[in-house]
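Asker: My questions are about this predicted structure, shown below with the sequence.
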Amino acid sequence: MEEALLEIIAALREGAVGGRNADAAADAVWLDKLVRRHNRAAHDGTRRVAKRRLLPFYLHVRSTEPERWAAWDVSDEVDAALVRLLQAKPRRTASGVATITVLTKPWPCSGDCVFCPSDIRMPKSYLADEPACQRAERCWFDPYLQVAARLAALTDMGHVTDKVELIVLGGTWSDYPASYQRWFIGELFCALNASDEERTRKAATRRARYETAGLPRERNEVPRAAADVQQRINSGELGYNEAWKLVYGTAPAPLEPLDPGWSGIAALHRANETAAKRVVGLVVETRPDLITPESCRDLRALGCTKVQIGIQSLRDDLLAVNGRAITGARIAQAMALLRLFGFKSHVHFMVNLLGADPAADIADYRRLVTDPAFLPDEVKLYPCCLVESARLTECFEGGQWRPYSEEELVDVLAADVLATPPWTRISRMIRDISATDILVGNKKTNLRQIVEAAVEVSGAVVAEIRSREISIAGAEVSDLVLETIPYHTANTEERFLQWVTPEGKIAGFCRLSLPEQPPHATPNERAANATPNEHATRVILSERSESEDLPAAGTPEKPEAMIREVHVYGKVAALHRTGEGTQHLGLGRKLVEEACRQAAEAGYHAANVISAVGTRVYYRNLGFQDNGLYQRRPLP
């Protein structure tokens, strides 16, 4: 292994491969030939050298054997080129942050959607074969272990993990007890606040406790009782919640979750502000009907910056027939509340639901991205598919539902892509459901590429964010132009500020929200008939009666602007270092300054920012002061 690595270092030192502007495909071919040559030289048929092991070996020597590493005489430039050459899956951090997805434990769900999978090994709506679910199950759904495992994997692949976005999945976050929510989030921060050595040691101790308790964690170790219960779910004999009681209702907990309380959460947040691995985004998912001013306040107290909500459709008739106990009006209210609290909205939208047709699906999505009552920031655009544990099976067998043909599906999704405005990002078009779990429906993992090819053939211009991201390519800062795209929602004026290249690629953006109704409401005003704006304002500004240590946000006498997101693309740059892409070059600062200038020009006397815990120091350096659940900067 070392011999091959030294040959790579020598080639990089001579500039023969892996330069900053080198062609990635050519580098990969060169590396593959080198690996095969060294394995052939062993003459024993073994693969002593493997691409996936080269970088972990190098990083291990660099961090634990300083004398050996010094003997290799690796300059900073060669070190960066080596990591770049050996890095696996570079798009993992192409959005500018290292994303870590974790799952909560299986738990009863207050919903009963027709299309939703019911895998008793997982939280409602998730399947055990999905990659994130496999990782969670191997970690017994322990949040600390999930973070530790993912950090180790990303580091071994050569990714910088100084800035982390945490995505908490598990069906409906708001269904879990408040004490579990605080424990789960607290453990995520504990794992990120720890040193690498401390994290490794604590993770080993936890694993030992689970193993001593005899809890299964591998799919072939799942108790037969759970498999029997799953069969009863699939046959329609049991619902998910009934099955949950049988499998988990009386099971003892090997690791009792200890509620840190709001004061404990605040302490963990303060530690993360200067930690080596800082949380620059925290995402949870829930349902629109559970979005209230009170739940929004609690999400902010946990450090949440983005909320995923399962909308699926805006049509009341379609929602009803699919078992969604929600209406379009309630969805609109949820969207308005998320904006007022500064959250980024990430909605789940499905085509081919029970009772849908292609033309109606296209019209429904167009309403989502054009009606001021909605206008999400991000969308997961899924085609409905049939899995064995979903109640949709009966509808398929009875002839009430059929999957769209591939041509119909691509036509619908292509129309949706073209309807998406430049301030909205379509993050996904499929779920990571294994083809073996899908009985009927799309099984192609490259569906998005098929849709994009259809759009390209049409010659139409795509405006949505993901198709315009500079990704790992980077951009010349001198070529970037700052543009502002204004649009109106039901309760705010939004301004989407974006850095774009001459080709229209996006290098960074800022979401500025200007509330159209001044937050003057007091706790006693119009209590029975308060609008979402007024109700939300009272909650934002109020003390928590059940927890005195949660700070209030102050009482502004005039409307205040809200910066809901600042994001700069390019490869992740380590904290306080300039990387290869566009990060740490002042683009984010200029976005914030321009947003504040526009807010002041529009008559707002202060700007708030829904900062993530790990970005508080950054915003303090830009003149923002801590102000309850947000950070605030007076405007001239």
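Answerer: Now that the structure is in, tell me what you want to look at.
Asker: From here on, just use CA atoms for contacts and neighbour counts.
Answerer: Will do.
Asker: Would you mind confirming that Tyr404 is in contact with Leu353?
Answerer: No: contact criterion C-alpha atoms under 8 Å: Tyr404 and Leu353 do not qualify, at 9.9 Å.
Asker: and the two? which has more neighbours close in?
Answerer: Leu353 (25 against 22; other C-alpha atoms under 10 Å).
Asker: Pull out the buried positions in stretch 344-353.
Answerer: If you call a residue buried by 16 or more other C-alpha atoms under 10 Å, then stretch 344-353 has these buried ones: 344-353.
Asker: What of stretch 288-307?
Answerer: Those would be 288-293, 296-307, for stretch 288-307 by 16+ other C-alpha under 10 Å.
Asker: which ones among those are found in helices?
Answerer: Within the buried residues of stretch 288-307, residues falling in helices by DSSP state H are 293, 296-302.
Asker: Give me the neighbour count for Leu151.
Answerer: 24.
Asker: And for His159?
Answerer: Number of residues near His159 (other C-alpha under 10 Å) recorded here: 27.
Asker: Could you point out the helix or strand that follows the helix or strand that Val379 is a member of?
Answerer: For Val379, the element it lies in under DSSP states H and E is strand 378-383. Counting by DSSP H and E, the element after strand 378-383 in chain order, helix or strand, is strand 386-387.
Asker: hang on, the earlier thing: could the ones in helices among the buried residues of stretch 288-307 be laid out in CSV, adding distance to Leu12?
Answerer: Listed next are these as CSV, based on distance: C-alpha to C-alpha, whole Å:
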residue, distance to Leu12
Pro293, 56
Cys296, 51
Arg297, 52
Asp298, 51
Leu299, 48
Arg300, 47
Ala301, 48
Leu302, 45
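Asker: all helices of the stretch 151-300 of the chain, in order?
Answerer: Taking DSSP state H, counting those that start in this stretch as the criterion, the stretch 151-300 of the chain contains helices spanning 178-193, 196-212, 224-234, 240-248, 261-272, 293-302.
Asker: what residues does stretch 76-87 touch?
Answerer: 8-9, 12-13, 18-20, 24, 27-28, 51-52, 54-55, 157-159 (C-alpha atoms under 8 Å, 6 or more residues apart in numbering).
Asker: what about that stretch, distance to the chain center?
Answerer: Here stretch 76-87 shows a centroid-to-chain-centroid distance of 27 Å under the convention C-alpha atoms, centre = their mean, to the nearest Å.
Asker: Spatially central residue for the chain, please.
Answerer: Ile167 (4.3 Å; C-alpha atoms, centre = their mean).
Asker: how about the strands in the stretch 251-400 of the chain?
Answerer: Using DSSP state E, counting those that start in this stretch, the strands of the stretch 251-400 of the chain run over 278-286, 306-312, 344-351, 378-383, 386-387.
Asker: quick one, what contacts the closest residue in space to Arg150 that isn't next to it in sequence?
Answerer: The shortest distance from Arg150 to any non-neighbouring residue, by C-alpha to C-alpha, 6 or more residues apart in numbering, is to Ile100 (6.5 Å). By C-alpha under 8 Å, 6+ apart, the contact set of Ile100 is 147, 150-151, 164-167.
Asker: And here is the other one:
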Amino acid sequence: MVSMDSESAKREDAAKEAAKLVLANPSLDLEDLKKRLCEKYRIADALKSSEILAKIPEGERTVAVMKALRLRPVRTISGVTPIAIMSYSDCPHGRCTYCPRGEYAAQSYTGREPAALRAIQNKFDSGKQALSRMDHLEAIGHKVEKCELIVMGGTFNSQPKDYQENFMKGAFDAFNGFESASLREAIDANEKAKRRVVGVTFETRPDWCKEKHIDEILEMGGTRVEMGVQVLNDAIYEKVHRGHSVQDVVDETRILKDASLKVLYHMMPGLYQNEKEDVAMFRQLFSDERFRPDMLKIYPTLVIPGTQLYEEWKKGEFRTYSSEEAAAVIAEASEYIPKYVRVMRMQRDIPVQLIAGGMRKSNLRQLVDAEMKKKGVKCKCIRCRESGLSRLKNLGEVDEKRVKMERISYDASGGREEFLSFEDEANELLLGFVRLRIPGEVGKNRPHRKEIDSKTALIRELHVYGQEVAVGKEADNELQVQHKGYGLKLLREAERIAKEEFDKKKMIVISGVGAREYYYKFGYKLEGPYVSKFL
């Protein structure tokens, strides 16, 4: 009988040889290579790509090598590693007509989505979910040292306070690698952890983004809020039992931005609107200064058994878009999406066998791209111009000699937004950006946070794209743009504009706890949930 130590040693040797051969010739037949090496070293179970990758130095993990190993650098190519965890939450208002809730799942989920399956497998334990995801990503070659924590499931911030705090503490304990006595201690400890949380996102509803709710979100480390907006129509909200109004969306968007949070809208084309009405809705999103979110997730309406909408659909009272119709609507709507917006997703992760009506193809973004190509137009959104993604897809490379700082100024939610970015305009590539907000005047629309007065400017986001580079390390491969000085230049220019053009005396940054040390280097100090600096 072969000992475990002997088997492990043979796998190590096989992985080392495979790594050398892949580096020498990334176009080789990977499966044939694995088979030959298993025979040569007499290994019973096939080599894993992750074992081979572990033997390749980080600086040599090029696009070609990652593709040869059939691994996906796209998961961390935007500069941070997303870690999604799911709470076992419902919604306080009841249930919308289109909303699924699978057995053992949080409200609005079927229980068959990847994040939901991980949650169920880990009995909705936040720490176990986070560890499971981080360990998996590390095994397939991704760095997990700069992470964005995404809290999903129902309306999390409507749950009992103790549940929220214990759930978030468990997650931060997982990133820290040890247990803290309280959520506050766990958050503060993450400043110096190996696995740092540089952003926290909460999914919620517009009527759960009042001032007191936002204060609680900030206390839990929140930096971004995803609001289920769906449509901009009060009659439809009433029809689907949504439980809030368009005015709630307007008011809470302003309050969120004036608290320095990033704002993402979930939109649902096909929800009692035809193609023309849906395109008009997207046009209004960005022509009307009351809205203008920073990010979008576009989820064409699906009919799921067990919902009230399903009963309407069965009776012929509701019609859904086909995959092609949804793509055509989104392609036309994309012409109205500005350069300061990032379209994060274009469809939900619901398995096709659970969909009774609606689009059934899983490649909506590709269908939209093809439709736009037919029209001769290109999407201008942030995601479509990210330098790392473009390089990964062989769509173009940054010419750093032609990189220039660009500026877009626009009014939004009662304030002024300055979107500064480093771009290679010739190749239509984006390297990084900063969102600077000048809140509305004191009075009715005054920011409610005590840290923010009439002489305060806000940085709601500072992001440099490209494959994640660990905190304190230098870029070491062709996909990495971080830590080359672009972020500091954006920060300095935002400070200059705030001081010289708007006469502001203080800058507030909504920094994820794991990114605080970056700002400390430039004179910022902790102030409540923010870091701040006098200009």
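Answerer: Good, I have the coordinates. Note that the coordinates shown come from a computational prediction; the quantities given were computed from them, not determined experimentally.
Asker: Please state their TM-score.
Answerer: After superposition, the two chains reach a TM-score (TM-score structural alignment, normalised by the length of the second structure) of 0.90; 513 aligned residues with a C-alpha RMSD of 2.4 Å.
Asker: hang on, the earlier thing: just send the strands of the stretch 251-400 of the first structure back as JSON lines, with distance to Glu77 of the first structure too.
Answerer: Below are the strands of the stretch 251-400 of the first structure laid out as JSON lines (distance: least, C-alpha to C-alpha, whole Å):
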{"stretch": "strand 278-286", "distance to Glu77 of the first structure": "26"}
{"stretch": "strand 306-312", "distance to Glu77 of the first structure": "37"}
{"stretch": "strand 344-351", "distance to Glu77 of the first structure": "37"}
{"stretch": "strand 378-383", "distance to Glu77 of the first structure": "37"}
{"stretch": "strand 386-387", "distance to Glu77 of the first structure": "50"}
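Asker: and Tyr210 of the first structure, which of these is closest to it?
Answerer: strand 278-286 (25.9 Å; C-alpha to C-alpha).
Asker: matching residues in the second structure for the closest one?
Answerer: Under the alignment (TM-score structural alignment), strand 278-286 of the first structure falls on residues 196-204 in the second structure.
Asker: which residues sit against that stretch?
Answerer: Under the contact criterion C-alpha under 8 Å, 6+ apart, stretch 196-204 of the second structure has outside partners 145-157, 175-176, 190, 217, 221-228, 511-515.
Asker: I'd like to know how far Ala336 of the first structure sits from Val410 of the first structure.
Answerer: Distance of Ala336 of the first structure to Val410 of the first structure, given as C-alpha to C-alpha, to the nearest Å: 31 Å.
Asker: Alignment lookup: Arg290 of the second structure to the first structure.
Answerer: Alignment note: Arg290 of the second structure maps to Ala373 in the first structure; criterion TM-score structural alignment.
Asker: thinking again about what came up before, now the helices of the stretch 151-300 of the first structure in TSV, with distance to Asp32 of the first structure?
Answerer: Shown next, in TSV, are those (distance: least, C-alpha to C-alpha, whole Å):
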stretch	distance to Asp32 of the first structure
helix 178-193	35
helix 196-212	31
helix 224-234	43
helix 240-248	48
helix 261-272	40
helix 293-302	46
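Asker: For the equivalent of Glu527 of the second structure over in the first structure, the count of nearby residues, please.
Answerer: Applying TM-score structural alignment, one finds that Glu527 of the second structure aligns to Asn627 in the first structure. Neighbour count for Asn627 of the first structure, taken as other C-alpha under 10 Å: 15.
Asker: Could you find the closest non-adjacent residue to Asn627 of the first structure?
Answerer: Once flanking residues are discounted, Asn627 of the first structure sits nearest to Ala553: 5.5 Å by C-alpha to C-alpha, 6+ apart.
Asker: does that neighbour sit in a helix, a strand or a coil?
Answerer: coil (DSSP: H, G, I helix; E, B strand; the rest coil).
Asker: need the contact list for it.
Answerer: Contacts for Ala553 of the first structure (C-alpha under 8 Å, 6+ apart) come out as 540-542, 627-630.
Asker: make it 6 Å
Answerer: 541, 627-629 (C-alpha atoms under 6 Å, 6 or more residues apart in numbering).
Asker: ok, so of those residues, who is nearest Ala475 of the first structure?
Answerer: Distance to Ala475 of the first structure, by C-alpha to C-alpha, is smallest for Leu629 among the contacts of Ala553 of the first structure, at 34.7 Å.
Asker: For that closest one, give me its contacts.
Answerer: Counting by C-alpha under 6 Å, 6+ apart, Leu629 of the first structure touches Ala553.
Asker: more crowded one of Ala336 and Val410 of the first structure?
Answerer: Taking neighbours as other C-alpha under 10 Å, Ala336 of the first structure and Val410 compare with Ala336 leading, 24 against 21.
Asker: That one and Val29 of the first structure: what is the separation?
Answerer: The value you get for Ala336 of the first structure to Val29 of the first structure, if C-alpha to C-alpha is used, is 51 Å.
Asker: Please apply the same query to Glu294 of the first structure.
Answerer: Per C-alpha to C-alpha, Glu294 of the first structure is found 55 Å from Val29 of the first structure.
Asker: ok, now Leu258 of the first structure?
Answerer: Leu258 of the first structure sits at a distance of 51 Å from Val29 of the first structure (criterion: C-alpha to C-alpha).
Asker: the more surrounded of the two?
Answerer: Applying other C-alpha under 10 Å to Leu258 of the first structure and Val29 shows that Leu258 carries more neighbours, namely 13 against 10.
Asker: What segments of the stretch 351-500 of the second structure are helices?
Answerer: 364-375, 382-385, 387-392, 486-496.
Asker: wait, which of the ones you listed is closest to Ser89 of the second structure?
Answerer: Among these, the nearest to Ser89 of the second structure by C-alpha to C-alpha is helix 364-375 (28.5 Å).
Asker: can you list contacts of the closest one?
Answerer: Residues from elsewhere that reach helix 364-375 of the second structure (C-alpha under 6 Å, 6+ apart): 327, 331.
Asker: can we see that at 8 Å?
Answerer: By C-alpha under 8 Å, 6+ apart, helix 364-375 of the second structure touches 323-324, 327-328, 330-332, 346-347, 378-379.
Asker: Just the buried residues of those residues.
Answerer: Among those, the ones that count as buried by 16+ other C-alpha under 10 Å are 323, 327-328, 330-332, 346-347, 379.
Asker: Tell me how many other residues surround Glu317 of the second structure.
Answerer: A count of nearby residues for Glu317 of the second structure, using other C-alpha under 10 Å, gives 10.
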